[in-house]
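Chemist: no sequence for this one, just the structure:
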C-alpha cells in the first residue's frame, strides 16, 4: 500500500519535522509513505477575492499535477465529513480490500483548495471546524493514519 500526502508549502518548523519523521518511521512497517510538497504562492495580506482565487488556482494546478488517475484521493476540507478514528481505520481497510492501494491525502495552502481539487477528490475529510495551521495538520494527519493502522491491527496504541 502507498500512502502519499500532497501538501502546499515547505515545512519549516523542526518540531513538526521531528514528529512527522517519527510517525513516518512507524508507518514504514505498514505502507510506503511519502510527502510531496508543492510550492505555495506568495499571498500578502488583504488580497482581493480575484487575487485569492488566482493564488488558489496556481496551487491547485500544482496539486493536481502530483495526483495520478488510479489514486484514491482524500481532500482535507473544513466542510468535509468528520470521522472517528475507528471509522477512518475501517474506511482505509475497506479501500485496500476493494483494490485501492494508492491513497493520497491533499492538504491545501492557507487559502484552502480550489473546486477543481475538491472535484478530483474521492472523499473530503474534516478534523473538525477548528482552523489549524497546515503544517500542524500534516503532523495530526500522519498520526491519525498511523493510528488507523494500529486500530486495524488490534494494537493497544489506540486506547
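Modeler: Received the coordinates, thanks. From a predicted model like this one, the values you see are computed outputs, not experimental measurements. Residues are numbered from 1 along each chain as shown.
Chemist: all contacts plus neighbour counts: C-alpha atoms, from now on.
Modeler: OK.
Chemist: buried residues in the lengthiest strand in the chain?
Modeler: Looking across the chain with DSSP state E, the single longest strand is strand 72-82. For strand 72-82, the neighbour count (16 or more other C-alpha atoms under 10 Å) marks 72, 73, 74, 75, 76, 77, 78, 80, 82 as buried.
Chemist: put this beside the first:
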C-alpha cells in the first residue's frame, strides 16, 4: 500500500475517454516545456531512452530504475529526490544518500587532514553525527519469479526428475 498521496490530473482523450496522468508525467511534461526542449533533443543530450521518456509522459510507466531517475534528474536540472518522491520511492533516495555520505566523509576528512588536523576531526565528528552507522534502510525489493530448477537423477538408462 502506498503512503504517498497526490492529486491526479486528467486530460481529455479522444471521444469520451479520459487519461489519468501520473504526477511524474505531469512534472516531466511541464519541465520540458519550461526548458523549451523537445523530447528527442532531451534524449539525445542526456543519453536517455526516448521510448521510455515517451511512456513516462503518456503515464504508461511510473516505475524507474535508479539510473533512469538520475539521468532524468540531471537532464531536467532537478534534485533526484523530487523524482524519487513522484514515483513513491524515497527509500531509494535514502539509500543513494547513505551510500555516498560514507564515501564523501572519507574523502572530505582525507583532504582536510592536509590543511588542519583539528578541522578534519571536527568535520569527522559532524559527519558522524549527521550520518551515523545504522542498519541499511528498508528497501522494498521487487522480486521476479524464477522457474524452479529441476534436479535429475540417473536411473539406469533414463533420467528421473527429483523434487520440484
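Modeler: That came through, no problem. Not measured: the values here are computed from a predicted model.
Chemist: TM-score for these two?
Modeler: In this superposition the chains share a TM-score of 0.19, using TM-score structural alignment, normalised by the length of structure 1; 55 aligned residues with a C-alpha RMSD of 5.7 Å.
Chemist: got the buried residues of strand 72-82 of structure 1 as JSON lines, with distance to residue 22 of structure 1 columns?
Modeler: Below are the buried residues of strand 72-82 of structure 1 laid out as JSON lines (distance: C-alpha to C-alpha, whole Å):
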{"residue": "72", "distance to residue 22 of structure 1": "25"}
{"residue": "73", "distance to residue 22 of structure 1": "24"}
{"residue": "74", "distance to residue 22 of structure 1": "23"}
{"residue": "75", "distance to residue 22 of structure 1": "23"}
{"residue": "76", "distance to residue 22 of structure 1": "22"}
{"residue": "77", "distance to residue 22 of structure 1": "25"}
{"residue": "78", "distance to residue 22 of structure 1": "26"}
{"residue": "80", "distance to residue 22 of structure 1": "27"}
{"residue": "82", "distance to residue 22 of structure 1": "25"}
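Chemist: Helix or strand next in line after the longest strand of structure 1, which one?
Modeler: Where DSSP states H and E defines the elements, the next helix or strand beyond strand 72-82 of structure 1 is helix 85-97.
Chemist: For structure 1, just list every one of the helices.
Modeler: Shown for structure 1, the helices assigned by DSSP state H span residues 14-27, 49-64, 85-97, 115-120, 134-153.
Chemist: Include mean neighbour count and distance to residue 36 of structure 1 when you put these into JSON lines, please.
Modeler: Shown next, in JSON lines, are the helices of structure 1 (neighbours: other C-alpha atoms under 10 Å; distance: least, C-alpha to C-alpha, whole Å):
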{"stretch": "helix 14-27", "mean neighbour count": "15", "distance to residue 36 of structure 1": "13"}
{"stretch": "helix 49-64", "mean neighbour count": "17", "distance to residue 36 of structure 1": "9"}
{"stretch": "helix 85-97", "mean neighbour count": "15", "distance to residue 36 of structure 1": "20"}
{"stretch": "helix 115-120", "mean neighbour count": "15", "distance to residue 36 of structure 1": "16"}
{"stretch": "helix 134-153", "mean neighbour count": "19", "distance to residue 36 of structure 1": "11"}
